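A.B. asks: sequence plus the predicted model coming up.
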Amino acid sequence: MRTDFDFPKAELLGPVVFRPDFNNFEVISANQAWSLFFTGGQEDKALGRNAELGKFFTNLLIAITVAGSLGGAVFTHLT
């Protein structure tokens, strides 16, 4: 009998980044990178296959960085 807990490979329980089929220097998408970031390297498909979500998080990070830099520059200029 096969259940959901019968794992065919021993490396399924470890982080994705240390699995042999993942770690051969292939290019990963923004979704895979953000999924690895949010799950601590455990899962690379947590955000699904929608490319827009990865672009959203990337653009959000850029916007926060630019807003923080501009806010800091304005703050130091005013004081």
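C.D. replies: Great, that's in hand. Note that this is a predicted model, so its numbers are computed, not measured.
A.B. asks: hey, let's count contacts and neighbours off CA atoms from now on
C.D. replies: OK.
A.B. asks: so who does the residue nearest in space to the middle of the chain touch?
C.D. replies: By Cα atoms, centre = their mean, the chain has its centre lying nearest to residue 34, at 1.7 Å. Residues counted as contacts of residue 34 (Cα atoms under 8 Å, 6 or more residues apart in numbering) are 47, 54, 57.
A.B. asks: inside helices: which ones of those?
C.D. replies: Assigned to helices by DSSP state H, the following of the contacts of residue 34 qualify: 54, 57.
A.B. asks: any idea which element the closest residue to residue 33 other than its chain neighbours lies in?
C.D. replies: Leaving aside its sequence neighbours, residue 33 sits nearest to residue 44 (Cα to Cα, 6 or more residues apart in numbering; 7.1 Å). For residue 44, there is no host helix or strand (DSSP states H and E).
A.B. asks: how much space between residue 44 and residue 37?
C.D. replies: The spacing between residue 44 and residue 37, counted by Cα to Cα, to the nearest Å, is 9 Å.
A.B. asks: then this one, side by side with the first:
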Amino acid sequence: METKFDFSGQNLFIPIVFREDFNQFAKLSETQAWSLFFTGSREDSALGFSRASGRFWTGLVVATVIESILGAFIFHIN
């Protein structure tokens, strides 16, 4: 088994978004953004590379916000 993780160097404990080799103004996918969110900016591929997982989490957040707004209007007690 071969790993490509570099256990040496100054960037070992620095979050990935603060490293100079990260992103270079490239567009992040939804999956990468959610991976960074869930891992505290430690890993951008924790959820894999599938677009479906990023869309799932985005849809879940949007549905939760819409449901909360509708619930506040429907069940508002005077």
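C.D. replies: Noted; the coordinates are in hand. It should be emphasised that the depicted structure is a prediction, and the values quoted were computed from it without experimental measurement.
A.B. asks: higher neighbour count, residue 44 and residue 37 of structure 1?
C.D. replies: Neighbours were counted for residue 44 of structure 1 and for residue 37 using other Cα atoms under 10 Å; residue 44 has more, 23 against 13.
A.B. asks: wait, that one sits on residue 29?
C.D. replies: No - between residue 44 of structure 1 and residue 29 there is no contact under Cα atoms under 8 Å: 9.6 Å.
A.B. asks: how about the helices of structure 2, start to end?
C.D. replies: Using DSSP H, the helices found in structure 2 span residues 30-38, 51-74.
A.B. asks: what angle do helix 30-38 and the last one make with each other?
C.D. replies: When axes from the mean of the first three to the mean of the last three Cα atoms, to 10 degrees is applied, the directions of helix 51-74 of structure 2 and helix 30-38 differ by 70 degrees.
A.B. asks: now for the aligned residue in structure 2 for residue 48 of structure 1: which residues touch it?
C.D. replies: Using TM-score structural alignment as the criterion, residue 48 of structure 1 maps onto residue 48 of structure 2. With contact taken as Cα under 8 Å, 6+ apart, residue 48 of structure 2 is in contact with residue 31.
A.B. asks: for residue 48 of structure 2, give its distance to residue 31 of structure 2.
C.D. replies: Computed as Cα to Cα, the residue 48 of structure 2 to residue 31 of structure 2 distance reads 7 Å.
A.B. asks: swap in residue 64 of structure 2?
C.D. replies: Shown here: residue 64 of structure 2 relative to residue 31 of structure 2, a distance of 18 Å by Cα to Cα.
A.B. asks: the two: who's more crowded?
C.D. replies: residue 31 (24 against 12).
A.B. asks: which one is the more buried one nearest to, not counting chain neighbours?
C.D. replies: Nearest one to residue 31 of structure 2, counting by Cα to Cα, 6+ apart, is residue 54 at 3.9 Å.
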